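A.B. asks: For reference, the sequence and a predicted model appear below.
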Amino acid sequence: MNENHKHLIDVKLPTEDAKNTIRSALIGIPKLFLSKIQSKQIEKARGLMMRSVSQLNKDKMIIRLPDIARRIRTYFVQLQRNVMPLKKVIDQLKQSYPEAMTDNDWETHINLLQEKVPHWAVLKIVDGTEYIRVDKKINFEECVIKKLKNNFLL
């Protein structure tokens, strides 16, 4: 066991090599430019640390939206429909989605989905029942998924 311990002590970590590589890569770049980049990175890190709980929850919801949109689209394509009761869609999502969420959470996600891509998903109330309409003619990957992923990056 003592020999194993000795072997662990003798292992050199590549930190010096990594530092030298970074230094050599940064040669020729103005220090003012590097300091601007560093200050922007610090500002971004502070912004992430200072987010409120509600903003973090909204970010989690936005991250989930592309997967939820794919599941909704798959469900509509399988049943060959454009309009379905929202309750039925939520029940299907609850069965197929890996995370357990309440009906209220699902409605919040679908409302956010409608807000982010209003041309694809539309909620309507007819005779006291809420329906969701999905436009299957739209190029899904180009119009819906890219827009949802871009919303998170902004």
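C.D. replies: Noted; the coordinates are in hand. Worth saying up front: this structure is predicted, and the values here are computed from it rather than measured.

A.B. asks: C-alpha only now, for contacts and for neighbours.
C.D. replies: OK.

A.B. asks: Return the set of buried residues in the longest helix seen in the chain.
C.D. replies: If you go by DSSP state H, the chain has its longest helix at helix 53-79. Neighbour counts using 16 or more other CA atoms under 10 Å place Met61, Ile62, Ile63, Leu65, Pro66, Ile68, Ala69, Arg71, Ile72, Arg73, Phe76 of helix 53-79 among the buried residues.

A.B. asks: Pasting the second one now:
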Amino acid sequence: MEKALERLSENNTNTTATSKTIPALANALKGIPKSLLEKVRARQAAKAVELLTRNPEENKRRYELTRLPELARLLRNIFVTEKKNIIAKPVILTKMCESFREIMDQSEMAHHIELLRETVPGWIIISIVDNKEFVKL
């Protein structure tokens, strides 16, 4: 928390340095009500405080959630190209790891599939048959 407050104070000193450039921006902002500008600046400051005080675990989770739409698209494309309703989980993991734009190992990809299953219940069904996991859309 202290580090976040230190960062905030550093940002405040940086904003005073940028306040000197405000007269240059004043020409660009002519005609815009001051109350609106104050509201926008207040929102920006609140957002900066939120970013500084956010938990690293929450940052990680948010980053993982931003990956999910592309992963869902990849997963659906795998099922469409294979023309199957059920595919073995290791096969899906290898194909998704090869197709995804970032380098991920299979354990990370399995975590993302599990996260996708939690966020969209009923879309992915994982079945275990003879100690083998199968994925069904």
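C.D. replies: Here it is on my side, so go on. As the structure is a computational prediction, the values presented were derived from the model and not from experiment.

A.B. asks: Once they're superposed, what TM-score comes out?
C.D. replies: The TM-score (TM-score structural alignment, normalised by the length of the second structure) is 0.72; 117 aligned residues with a CA RMSD of 2.3 Å.

A.B. asks: Which of the buried residues of helix 53-79 of the first structure sits closest to Thr108 of the first structure?
C.D. replies: Minimum distance to Thr108 of the first structure across these is 8.8 Å, recorded for Met61 (CA to CA).

A.B. asks: Could you pull up the residues touching the closest one?
C.D. replies: His109 (CA atoms under 8 Å, 6 or more residues apart in numbering).

A.B. asks: Would you mind measuring from Glu70 of the second structure to Ser99 of the second structure?
C.D. replies: Distance of Glu70 of the second structure to Ser99 of the second structure, given as CA to CA, to the nearest Å: 10 Å.

A.B. asks: my bad, should have said Val129 of the second structure
C.D. replies: Here Val129 of the second structure is placed at a distance of 26 Å from Ser99 of the second structure (CA to CA).

A.B. asks: If you count surrounding residues, which of those two has more?
C.D. replies: Taking neighbours as other CA atoms under 10 Å, Val129 of the second structure and Ser99 compare with Ser99 leading, 14 against 8.

A.B. asks: Residue in the first structure paired with that one?
C.D. replies: Here Ser99 of the second structure is matched to Ser96 in the first structure, going by TM-score structural alignment.

A.B. asks: Tell me how far that match lies from Leu32 of the first structure.
C.D. replies: Going from Ser96 of the first structure to Leu32 of the first structure by CA to CA gives 52 Å.

A.B. asks: what's the answer for Leu112 of the first structure, then?
C.D. replies: Using CA to CA, Leu112 of the first structure is found at 41 Å from Leu32 of the first structure.

A.B. asks: more neighbours, those two?
C.D. replies: Taking neighbours as other CA under 10 Å, Leu112 of the first structure and Leu32 compare with Leu112 leading, 16 against 9.
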